[in-house]
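Novice: Need a 3D model of the sequence below.
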Amino acid sequence: MRSEPGSSRPLPDPASIDWSEVDDGALDELILGVPREFTRDELVEAAGLDPEESGRLWRALGFTDSEPGDRVYTRADLEAARMVTRLSREWLPETVAREAVARALAQSMSRLAEWQIGMLAQVAAAHLGELTPRDAARLAAEVIPDLEALQSYVWRRHLAATASRWVAGVQRRDVADTWPLSVGFADMVGFTRTTRRRSMDELGEMIERFGAVTNEVIANGRGRVIKTVGDEVLFVTEHPADAAAIALGLRDRVRTEPSLPLLRIGLAHGMVLARYGDVYGEVVNVAARLTSEARPDTVLVDKEMYDALRDDPRFDLRRIATLHTRGYSHLRAWALRGARER
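Specialist: From the prediction side, this is the model:
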């Protein structure tokens, strides 16, 4: 049972409710807003798509193929398909690029949808008793247009911020999509062991708190979260000193969070391939290896980070024994601390 915000009234767990009266047709009405009326072949013909490529794009978006006679597509799908045709002709003529864009969209949107459906289910659960499950679901769905508008706003703000970074850094790039960046991993120590001792509610609270803390510290430190995967967050900064400050800030902040395990953090700096919202290259691999080798509540940095930070009075760097880790038999590393910790 959960409590409604601002109230001591317990709420039912959405997963314990019988939602059977909210059938597929009702969900379509609530979420898609229009009925399913086209088969795949009808959609492909009406939009002027290549049948084979349309299937690859659909799968790249994370959806399974439909049966030939199933009417699973809506007029919104038709408009989107026509948009793909237009974009393919005018802006994205290469098939590989179109599929890569589809995969990038799917990875972000599917995670967002998972979280939002859980939130909407809780909104619906708050009104059960006074409303039937179907009416409660309809009430929760009323927030969808606002969510859609908010997503568009946040996307445009991120688009503007990313464009500014691109323009500012374009002169420093050697190859398209390649940037000098500081890359950091922060990993919760003993996460697997911790999950065995906590209930699902406690685990959910821990993950939510980890996301909130890391996003706040990284954003305030002029960094960007690339992704959070379970017990680990990957972030980047333009400047090594910002990455160092973020790492120490994360370490110190988590020390004050009773629901969170301590962190181990690794930082590396150099040329990184940034593509489709993710980062790749040896610098990313080195940061990951340093994280796996760091002791709990410590930060390790590579040689490039050390060179950039060694004359900065805010930081203290201590050489540690050469690391022998997967893929790197002689990895040089330094332990990073704040100057006041000397």
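Novice: CA only for contacts and neighbour counts going forward, please
Specialist: Will do.
Novice: ok, Glu247 to Val154 distance?
Specialist: Heads up, residue 247 is Ala, not Glu. Distance, Ala247 to Val154, by Cα to Cα, to the nearest Å: 26 Å.
Novice: Please say which of these two ends up with more neighbours.
Specialist: Ala247 (30 against 11; other Cα atoms under 10 Å).
Novice: Beyond the helix or strand encompassing the more buried one, next helix or strand please.
Specialist: Following DSSP states H and E, one finds Ala247 within helix 240-255. The element immediately downstream of helix 240-255 (helix or strand, assigned by DSSP H and E) is strand 263-275.
Novice: run this one through as well so I can compare:
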Amino acid sequence: MPDEPRARPPLPDPASVDWSEVDGAVLDELILGSPREFTRDELVARIGLDPDESGRLWRALGFPDSGPDERLYTRADLDAARKVQALSGTWLPDPAAREAVARAIAQSLSRLAEWQIGMLAQVAAAYTDELSARDAARTAAGVLPELQELQAYVWRRHLAATAARWAAGARESDPENIAADTWPLSVGFADMVGFTRTTRRRSLDELGEMIERFGAVTTEVIADGRGRIVKTVGDEVLWVTEHPADAAAIALGLRDRVRTEPSLPQLRIGLAHGMVLARYGDVYGEVVNVAARLTSEARPDTVLVDREVHEVLRDDPRFDLRRIPPLHTRGYTHLRAWALRGARER
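Specialist: I've put the predicted structure just below:
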């Protein structure tokens, strides 16, 4: 017989709990897995780390320097420091590369942690059973092992997908003329129109709903279109694809989907294609700049593309491309662009 589902433990209603009763040391230890017992100098001495570099790595992770007498570090920090030391000699011998990797990981995971704490607060608000704040803290900490395993699973799935794309790109590229992190990509920006004005007219709850819907819609449409999100910054999402046709289909899909979402304003969308520097989870280069400029110049509910996207798609029967007057925008005095529509919109 299948195992009986475990009962969902109740969480407190934040409005009815005196959170000043929470023992911060208990919560801290539950999350970190062990107490803070080592100073910076003790950790450095135990592992044999370079004090200056260890400080730079700690700051690259997004944490401030600790005082010499602060017992800030746990046994998990010791284990992590040993792993960093081992990897430094085999995988990342360059100190600058180690710091860059630390920054990239920290920026992603710090945002994830902020979101997860906010999510837990929302979940807690949905419960009405009365528990002590300490019990609530223990309940939340109890999910950490499963959450950690789930995050590792998702990371491995994305790692496999990225490795497959990299291997395919390496086979198709000339190894003498392309760097390991430079690839031909289509870059798309989608920007919510009038976001600042909209935030002034909506309550914080309504703003939260709008941001959630924007994230849900963009994630679904971009994933279905064989694209991948690079980052979402407030009212804007940046994504990439290997082929301009996929980027164009995503752009039109986002536009059409948002039209059906009452809580979302219209989008401005820009697409460009060419060689892109993909490094530490972000993308850089002229193509990214052009896509951003096209987005800023697009009218609400429209998609603009650059010359390279036009050249690839002009004979594609799924799309309609109409040239518009040259754009004069920041950094570009004569930017050629085309308005993109679906073939049925002709």
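Novice: what's the TM between chain one and chain two?
Specialist: TM-score for the superposed chains, counting by TM-score structural alignment, normalised by the length of structure 1: 0.94, backed by 331 aligned residues with a Cα RMSD of 1.4 Å.
Novice: residues near Leu150 of structure 1, how many?
Specialist: Neighbour tally, Leu150 of structure 1, other Cα under 10 Å: 12.
Novice: Just the buried residues of stretch 29-43 of structure 1, please?
Specialist: 30, 35-36, 38-40, 42-43 (16 or more other Cα atoms under 10 Å).
Novice: How far away from the center of its chain is it?
Specialist: On the basis of Cα atoms, centre = their mean, to the nearest Å, stretch 29-43 of structure 1 is displaced by 29 Å from the centre of the chain it belongs to.
Novice: cool, and stretch 330-342 of structure 1?
Specialist: 29 Å.
Novice: contact partners of it?
Specialist: Stretch 330-342 of structure 1 has contacts (Cα atoms under 8 Å, 6 or more residues apart in numbering) with 244, 248, 290, 298-303, 306, 313-325.
Novice: counterpart of Asp302 of structure 1 in structure 2?
Specialist: Taking TM-score structural alignment for the superposition, Asp302 of structure 1 sits opposite Asp306 in structure 2.
Novice: residues contacting the most centrally placed residue in structure 2?
Specialist: Closest to where the C-alpha atoms of structure 2 average out (Cα atoms, centre = their mean) is Lys231, at 4.5 Å. By Cα under 8 Å, 6+ apart, the contact set of Lys231 of structure 2 is 237-239, 282.
Novice: Nearest to Leu92 of structure 2, out of the residues you listed: which one, please.
Specialist: Asp282 (19.4 Å; Cα to Cα).
Novice: which residue in structure 1 lines up with that closest one?
Specialist: Per TM-score structural alignment, Asp282 of structure 2 is aligned with Asp278.
Novice: I'd like the next helix or strand past the longest helix along structure 2.
Specialist: Criterion DSSP state H: the longest helix present in structure 2 is helix 95-125. Next helix or strand after helix 95-125 of structure 2 toward the C-terminus (DSSP H and E): helix 133-142.
Novice: helices and strands around the next helix or strand after that following helix, which ones?
Specialist: The helix or strand immediately downstream of helix 133-142 of structure 2 is helix 144-172, counting by DSSP H and E. On a contact count with 3 or more Cα pairs under 8 Å, 6 or more residues apart in numbering; DSSP states H and E, helix 144-172 of structure 2 meets no helix or strand.
Novice: Is Lys227 of structure 1 inside a helix or a strand, and which specific one?
Specialist: strand 223-229.
Novice: What is the corresponding segment of structure 2 for that strand?
Specialist: So strand 223-229 of structure 1 sits over residues 227-233 in structure 2, by TM-score structural alignment.
Novice: Name the residues of the matching stretch that are buried.
Specialist: So for stretch 227-233 of structure 2, counting by 16+ other Cα under 10 Å, buried means 227-229, 232.
Novice: Ala137 of structure 2: which of the residues you listed is nearest?
Specialist: Thr232 (30.2 Å).
Novice: Narrow the contacts of stretch 330-342 of structure 1 to those in strands?
Specialist: Secondary structure defined by DSSP state E assigns 298-301, 315-319, 323-325 of those to strands.
Novice: quick one: which of the residues you listed is most hemmed in?
Specialist: Leu300 (32 neighbours).
Novice: how about that residue, what does it touch?
Specialist: Taking Cα under 8 Å, 6+ apart as the test, what Leu300 of structure 1 contacts is 265-267, 290-291, 294, 333-336.
Novice: Check the gap between it and Glu208 of structure 1 for me.
Specialist: 26 Å.
Novice: how much space between the corresponding residue of structure 2 for Ala321 of structure 1 and Ala337 of structure 2?
Specialist: The equivalent of Ala321 of structure 1 in structure 2 is Pro325 (alignment by TM-score structural alignment). Distance, Pro325 of structure 2 to Ala337 of structure 2, by Cα to Cα: 8 Å.
Novice: How about Gln107 of structure 2?
Specialist: 34 Å.
Novice: hmm, back to that, can I assume the match of Asp282 of structure 2 is in contact with Thr228?
Specialist: No. If you go by Cα atoms under 8 Å, Asp278 of structure 1 and Thr228 don't touch, sitting 11.3 Å apart.
Novice: Out of the buried residues of stretch 29-43 of structure 1, the closest to Gly204 of structure 1 would be?
Specialist: Leu30 (27.2 Å).
Novice: and that closest one, which of the three is it?
Specialist: helix (DSSP: H, G, I helix; E, B strand; the rest coil).
Novice: Let me see the contact set for it.
Specialist: Neighbours of Leu30 of structure 1 in contact, by Cα under 8 Å, 6+ apart: 137-138, 141.
Novice: Give me the neighbour count for Glu220 of structure 2.
Specialist: Quick note: Glu220 of structure 2 (other Cα under 10 Å) scores 11 neighbours.
Novice: Give me the distance between the host helix or strand of it and the centre of its chain.
Specialist: Assigned by DSSP H and E, Glu220 of structure 2 falls within helix 204-224. Taking Cα atoms, centre = their mean, the mean C-alpha location of helix 204-224 of structure 2 is offset from the chain mean by 14 Å.
Novice: I'd like to know which elements that helix is packed against.
Specialist: Going by 3+ Cα pairs under 8 Å, 6+ apart, helix 204-224 of structure 2 lies up against strand 228-233, helix 244-259.
Novice: After superposing, tell me the mean distance of that helix to structure 1.
Specialist: When structure 1 is overlaid, helix 204-224 of structure 2 sits 0.4 Å from its aligned residues on average, using mean Cα distance after the TM-score superposition for structure 1.
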